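In: no letters, just coordinates:
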């Protein structure tokens, strides 16, 4: 299983000079290649790929005004072109927007493959560097692990980090447990589980807001291009880095705990990009990082042999009664608790949603059932329809050859019991 460790390092003046020149050359090559590809399309309706930009790079190195490209390792330059090709592939697949030009104040990164670095005596020697990088080894790389790629990154705050990627044989599936959990993501409470547990929102941005506001105001008063402005910019960047680090640390601890304790984790497939368009909630949604939570849960479940399930974002998890299946017509955000008019059960909005998410996720993944059965407003014809669906669900489960034996039988029992509570 491939894994990457990130470490802080403190380069010598000679190393920092070389690395800054390398980052500048990578940025220049990336931007020139992006310009050429964009211009070729708008002027000639031609598509330029990685092979053509690689040939362009060879020609650029021969030009007198770009002769400095030969002073740095060629591997990061080629990797920059490959990253540009990946960006265009993602764009044409509809996953991202059109690639942007890289900017100097954003720092930058340079990727070195095996041919451009040496790992010896637990030290990293980069190409054209005579001394090893002074890395602060906060944890040890597992024995017998050989790095495949090394990425050097300069953050806007001026901090240097190195990411070492390798194949880690120590990642093994965790012991199997029969516990399954549904997760509803929120703002006042960051995570609400189907067990009724709530994880409070640390509000990392709010804690540092006043410091950030003062630093940003101080930056706006500095003259552009001055050294004092650069110092003020670094102060702002460091506060942003502190917010990011504290948020990332908290999310990693939280997601690791959830993966270790549960065999199956079910979440909603939220459209975070659309939700942040709400001006009243955009800052709060960005601070809680729902997308990062689901990303970490997904790859950690893959690492440790857990089941990760995403259900449709339009499933009415908040409006549906987890006890009888009644669906309320409206459920505004200010309603945090409600009573089911059908069965009289009192619900906490978020806990009820997480229970429905769990039941729907297990029913879909194991029993291949629909998560949005039709229900009439009166409840009479709808109840008969739901009972029929429940009987069909039971028949589908036990006729399926994939559930005769092992832990799938336990999951089907669990899913059937949970989903049947929605179909009473």
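Out: Received it, and whenever you're ready, just let me know what you need. Bear in mind that the values here come from a model prediction, so they are computed numbers and not experimental data.
In: from now on I want contacts and neighbour counts done on CA atoms only, so please keep to that.
Out: Fine.
In: by residue count, tell me the biggest helix in this protein.
Out: helix 227-261 (DSSP state H).
In: what's downstream of that helix, the next helix or strand?
Out: strand 264-268 (DSSP states H and E).
In: between that following strand and helix 227-261, how many degrees?
Out: Relative orientation of strand 264-268 versus helix 227-261 (axes from the mean of the first three to the mean of the last three C-alpha atoms, to 10 degrees): 130 degrees.
In: packing partners for the helix or strand containing residue 60?
Out: Element membership of residue 60, judged by DSSP H and E, is helix 50-62. For helix 50-62, the contact count by 3 or more C-alpha pairs under 8 Å, 6 or more residues apart in numbering; DSSP states H and E identifies helix 74-92 as packing neighbours.
In: between the helix it packs on and helix 50-62, how many degrees?
Out: 140 degrees.
In: downstream of helix 74-92, the next helix or strand is which one?
Out: In N-to-C order, the element after helix 74-92 by DSSP H and E is strand 108-113.
In: got a list of contacts for that next one?
Out: 22-23, 26-27, 75-77, 79-80, 102, 126, 148-155 (C-alpha atoms under 8 Å, 6 or more residues apart in numbering).
In: A further structure is provided below for comparison with the first:
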């Protein structure tokens, strides 16, 4: 399945219908949740059977496409299943909550109720909406999600097409860090753009501006909108950075060796403060890398991170390496090397202790420089 996001341009009347559909779906969700809370034995069929009755009692439910309302029942039970999984993993969970006005941001057209032709997206009960198809839609459309942004509308079109990414022939080890986001076993460095840090002064200014506005006023709404736009910009820049670096790695490599890090435990350490944690986004990086590697047939190998920073990659001696030391100087053989580069080599060397089918060591070529980003340049330096 492939999901692609397109910008929509609804007129005023269509915007009102979309807003109405969002709020009606919210009300349907809340009503089904209320019935769910009253049941002693959960009966999904009984809850879904509420929808025809709602259309008889409440005319507004007849003005929204039926399958869109039915999808809210699916979402409700998906949320319920997610809570059960968390509870099974001994996590502290509460109950599903009713959604307040303005909470819902997406509506779903599943399998039917839509058509796309000549830059026009037809949605049942809404009409023909202008859409910018910046990328061809290939394959059969299985689902369309309509998403409300800060001041924009988007259509996320999900098709049965599989995006083809072909992996390369390199075998590398990678070390993730804070200043250098990534260093590979050939010495290539990817600097951390630190997008949050760059926008921190703007965030503080807009937060202060928002706090000074009177609650409920139009000026407060405008200030909140400006703050939300900046948060969205930061998120988009970070996501763009992660997509580019992970795609480049998968295209160049057939095997990527990395540390099996406990990110949650690391985030509790003093040096890994909240700002560093958000700027690093190692969890999202790993998630994207795993997804793209699986699609391309690239192999991700996770090794024990123990002593990767303390071990000399030349002679194997283990010595203390405080975080403030950025250069590794071996007291045994005199080998001098960048700390992160040394770690990346050690991570690759740990591959020898793991069995990989069809993997042979081969010579590597440096990573090519990734195309520059609009907001923040991504530089790869050859060590």
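Out: In hand now; what should we look at? These figures come from a predicted structure and were not determined experimentally.
In: quick one on the thing from earlier: list the buried residues of the longest helix of structure 1.
Out: 229-230, 232-241, 243, 247, 251-252, 254-255, 258-261 (16 or more other C-alpha atoms under 10 Å).
In: which stretches of structure 2 form helices?
Out: Going by DSSP H, structure 2 shows helices at 12-38, 44-48, 50-57, 66-88, 195-198, 200-212, 218-252, 263-266, 274-280, 282-296, 339-349.
In: out of those helices, the one nearest residue 159 of structure 2 is which?
Out: helix 282-296 (15.7 Å; C-alpha to C-alpha).
In: for that closest one, buried residues please.
Out: 282, 285, 288, 289, 290, 292, 293, 295, 296.
In: and stretch 77-90 of structure 1, by the same measure?
Out: For stretch 77-90 of structure 1, by 16+ other C-alpha under 10 Å, it's 77, 78, 79, 80, 81, 82, 84, 85, 87, 88.
In: structure 1: which residue goes with residue 224 of structure 2?
Out: With TM-score structural alignment as the criterion, residue 224 of structure 2 lines up with residue 233 in structure 1.
In: so how far is residue 109 of structure 1 from its match?
Out: Residue 233 of structure 1 sits 20 Å away from residue 109 of structure 1, going by C-alpha to C-alpha, to the nearest Å.
In: cool, residue 14 of structure 1 as well?
Out: 18 Å.
In: and those two? Which one has more around it.
Out: residue 109 (23 against 11; other C-alpha atoms under 10 Å).
In: what does the more buried one align to in structure 2?
Out: Checking TM-score structural alignment: residue 109 of structure 1 goes with residue 106.
In: measure its match to residue 36 of structure 2 for me?
Out: Distance from residue 106 of structure 2 to residue 36 of structure 2, counting by C-alpha to C-alpha: 22 Å.
In: can you pull out the residues in contact with stretch 50-59 of structure 2?
Out: 28, 32, 61, 62, 69, 70.
In: show me what residue 183 of structure 2 lines up with in structure 1.
Out: Aligned partner of residue 183 of structure 2 by TM-score structural alignment: residue 192.
In: tell me the contacts of its match?
Out: 183, 184, 185, 186, 198, 199, 350, 351, 354.
In: name the nearest residue to the spatially most central residue of structure 2, ignoring sequence neighbours.
Out: Nearest residue to the geometric centre of structure 2 (C-alpha atoms, centre = their mean): residue 284, 5.7 Å. Spatially, and ignoring its direct neighbours in sequence, residue 284 of structure 2 is nearest to residue 242 (7.9 Å; C-alpha to C-alpha, 6 or more residues apart in numbering).
In: that neighbour -> structure 1?
Out: Checking TM-score structural alignment: residue 242 of structure 2 goes with residue 251.
In: ok, now residue 209 of structure 2?
Out: Looks like residue 209 of structure 2 aligns to residue 218 there (TM-score structural alignment).
In: leaving out chain neighbours, which residue sits closest to that match?
Out: residue 232 (6.9 Å).
In: any idea how far residue 131 of structure 1 is from the match of residue 183 of structure 2?
Out: Distance from residue 192 of structure 1 to residue 131 of structure 1, by C-alpha to C-alpha: 50 Å.
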